[in-house]
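Chemist: My questions concern the predicted model and sequence given below.
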Amino acid sequence: YADFIDTHLDSCTELLFDILTNPSFLTEHIKTEKKVIIEEIKMVEDNPSDNIMNYFYEAVLDGHPLSLPILGTNNSLKNIKKSAILDYFKEKFGIGGIVISAAGNIKHKDLIDKIKKNISGMKNRKFINDFTGQEPPENGRVKKIHDSKTSSVHMCFGGLGCRRDSEDKYPISLFTNLFGGSMSSRLVQKIIFNIFNSFICNFGYVKKSIYSGN
């Protein structure tokens, strides 16, 4: 991804395709990035309002990939090898498996010309979409309690939502806003944080949840 002045289209296109065709993936850079992610994991663990959602997904979607934290864990990071990153890159990033989009003061023909000029270095491999999806589990009633050294209390309760292609997603989205979710006005923020401490409602495709903390 690049955000640039329109006069730099040529150089930025060349740079992006150089990254796609000649990535370095230096071992020391991978080690550094792992340390950064570990610090991000610690930040989430130190923030109950963030960490509670990890516990929620783990309880409601246990056995499903979505139950896993998006940042991973210390163990999962340690097990990621440079060879695995390279294999994934070679498998997924080919001419048949990428989408190029642009917005702003740009002419379509100019973009096509720049792409044709730089895309020759990419492998022309066929993209295979092997993602089949996985139905969320029916885990029934689940209760998960985590004790931590803090004076605050954070609660979250909810369950499975609807499928992304379900017609129910429209009334669910409307209900979320009516119930107080996705609201960021000063008035609502004052009511939420000054009066009720914290109250967040979220009804999505995979899950529906209501969160409260103080």
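Modeler: Ah, there it is. Numbering: from 1, shown residues only.

Chemist: Only C-alpha atoms from now on, for both contacts and neighbour counts.
Modeler: Will do.

Chemist: Determine the number of other residues adjacent to Asp110.
Modeler: Asp110 has 11 neighbouring residues, counting by other C-alpha atoms under 10 Å.

Chemist: nope, Thr21 is what I meant
Modeler: 18.

Chemist: Over to Tyr205?
Modeler: So Tyr205, with other C-alpha under 10 Å, has 16 neighbours.

Chemist: now Asn118
Modeler: 17.

Chemist: repeat for Phe203
Modeler: 24.

Chemist: For Leu160, see how far away it is.
Modeler: 9 Å (C-alpha to C-alpha, to the nearest Å).

Chemist: Pull the distance from the longest helix along the chain to the chain's centre.
Modeler: Longest helix of the chain, by residue count under DSSP state H: helix 27-45. Averaged C-alpha coordinates place helix 27-45 at 16 Å from its chain's average position (C-alpha atoms, centre = their mean, to the nearest Å).

Chemist: this is the other structure I want to compare:
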Amino acid sequence: MNGAVDFPLERAELSFRAAGDSLVRRSVLPSGVRILSEQVPGARSATIGFWVAVGSRDEQPADARHPSTFGSTHFLEHLLFKGTQKRTALDIAVSFDAVGGEHNAMTAKEYTCYYAKVQDRDLPMAVEVLADMFTSSLLDRDEFENERDVILEEIAMAGDDPADAANERFFEAVLGGHPLGRPIGGSPETIRAVTRDAVWDHYGENYRPNDLVVTVAGAVDHDALVAAVTTHLEGAGWDLGIAASPVPRRNNQPADIVRGSAISITQKPIEQVNLYLGTTGLVATDERRVTMSVLNAIFGAGMSSRLFQEIRERRGLAYSVYSFAPAYSDAGLFGLYAGCAPAKAGQVAELMLDELRTLARDGVTPLEIERAAGQLGGASALALEDSDTRMSRLGRAEITLGEFADLDEGLRRIARVTPDDVRALAQSIVDRPFSLAAVGATSADVFANVVDVATPTDDAA
């Protein structure tokens, strides 16, 4: 393949060869169900995912006609494992355990995925069980109340992890009232408040044929996959003969973000301060996303990065320090993280910001670009040895990006990034309003100068 391949929603069939001679096929059924596969030569296992483009950002507050659905996406992810008309929760677990398979689910801000990894001979079983879970969950009321307690324990566990807690506060601080700023799992308050009927309505409104995307990577025959998915969806009562277009992809125009706060401090009597500092980034479809990957690799991803070398190696101020750049349909973040002693937190925050400003002012060298290209290309190649990664790549290509780029195309895009591209993007980042979130034995006063210098006004571009 030469260049990325577009995934038009209205195109019924698509087939092409990708890097490594894998065969990618895509079928859009008349009902709007989308089925994608990547057949990998020599593979003996396969990973399958059932996706919906519904995540925590899509939950709604209560209004005059409907109760709040906050927390329902994560709640529903748990409940789909709790039994159907044909299978108990134990039956579902045994189906995969008996063949040495793996099964799980993930709720994200913009999608939910139920997935399994099995040997090639067990793929038909995985299709059958996941289709049953997806279409026919009972959402039993007793199980609902039991799982409410389980989710509250999960949230409590995450809250006890200072890095997780700081990360949640960071998203809230940067993204403010935007739905992406809310925690994926909900809060104790929303989980206690959400009703079984609200989750049931959420299930019925979003788990429909034209919402469903099925992706499989590894040892898979596409025609057999389409036949199996069709058989089990129709067997569950779905009428796939009714014509419907796939749900449209999200708007990819950058949202107007008003940051939530400049500084967010959560006091905890622990040994380290877990510190996040950053601002808005790029949307997932921005043409500069590859430049962002190169910038991130040079600045804070890896042991040779500027951030790691300055904060840890030269100064010994932190054990863990890095940068990251998540991207969503209409917003993104660029963040810096460090865990350090409370007495050093202010200094570390200043140094992290200084390093970013230096990069924006002075740019990067061709050697750094070359190293970043090698790092990104090698990491991508290694990741694609796993069918999980390939399955997820298909899902993101279909749901978010609307195009498929294989390893060769990714390398070509990286090779086109120049030092000027990186410096210009870094400059646009440092010109934006920054936020800081920290959990530990610290206070806002420690960081006041850092945020004031970085954000003289919230009207920065």
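Modeler: Happy to help now that I have it. From a predicted model like this one, the values you see are computed outputs, not experimental measurements.

Chemist: Arg182 of structure 2 maps to what in structure 1?
Modeler: Arg182 of structure 2 maps onto Leu68 in structure 1, with residues paired by TM-score structural alignment.

Chemist: repeat for Asp132 of structure 2
Modeler: So Asp132 of structure 2 corresponds to Asp18, using TM-score structural alignment.

Chemist: What's the average distance for the strand or helix carrying its match when superposed on structure 2?
Modeler: In this assignment (DSSP states H and E), Asp18 of structure 1 forms part of helix 9-21. Once fitted to structure 2, helix 9-21 of structure 1 is off its aligned match by 2.7 Å on average (mean C-alpha distance after the TM-score superposition for structure 1).

Chemist: which residues of the stretch 51-200 of structure 2 fall in strands?
Modeler: 102-107, 112-119 (DSSP state E, counting those that start in this stretch).

Chemist: what comes up buried for the first one?
Modeler: Residues of strand 102-107 of structure 2 classed as buried under the neighbour-count rule (16 or more other C-alpha atoms under 10 Å) are His103, Ala105, Thr107.

Chemist: Pick out whichever of those sits closest to Arg371 of structure 2.
Modeler: Thr107 (33.9 Å; C-alpha to C-alpha).

Chemist: For that closest one, which non-adjacent residue is spatially closest?
Modeler: His74 (5.8 Å; C-alpha to C-alpha, 6 or more residues apart in numbering).

Chemist: dump the residue contacts of the one you found.
Modeler: Ser56, Thr107, Ile184, Gly185, Gly186 (C-alpha atoms under 8 Å, 6 or more residues apart in numbering).

Chemist: if we can go back for a sec, who's in contact with the helix holding Asp18 of structure 1?
Modeler: Here helix 9-21 of structure 1 has contacts from Tyr1, Ala2, Phe4, Phe93, Leu111, Lys114, Ile115, Asn118, Ile119, Gly121, Met122, using C-alpha under 8 Å, 6+ apart.

Chemist: The fourth one maps to what in structure 2?
Modeler: If I follow you right, that is Phe93 of structure 1. By TM-score structural alignment, Phe93 of structure 1 lines up with Tyr207.

Chemist: Does that match touch Phe50 like I think?
Modeler: No - using C-alpha atoms under 8 Å, Tyr207 of structure 2 makes no contact with Phe50, being 10.4 Å away.

Chemist: So for the two, which residue has more residues nearby?
Modeler: More neighbours surround Phe50 than the other of Tyr207 of structure 2 and Phe50, with 22 against 16 (other C-alpha under 10 Å).

Chemist: Which residue is the nearest non-sequential neighbour of that one?
Modeler: Val214 (4.7 Å).

Chemist: Let me know whether that neighbour touches Glu38 as I believe.
Modeler: No - the criterion here is C-alpha under 8 Å, and Val214 of structure 2 misses it with Glu38 at 11.6 Å.
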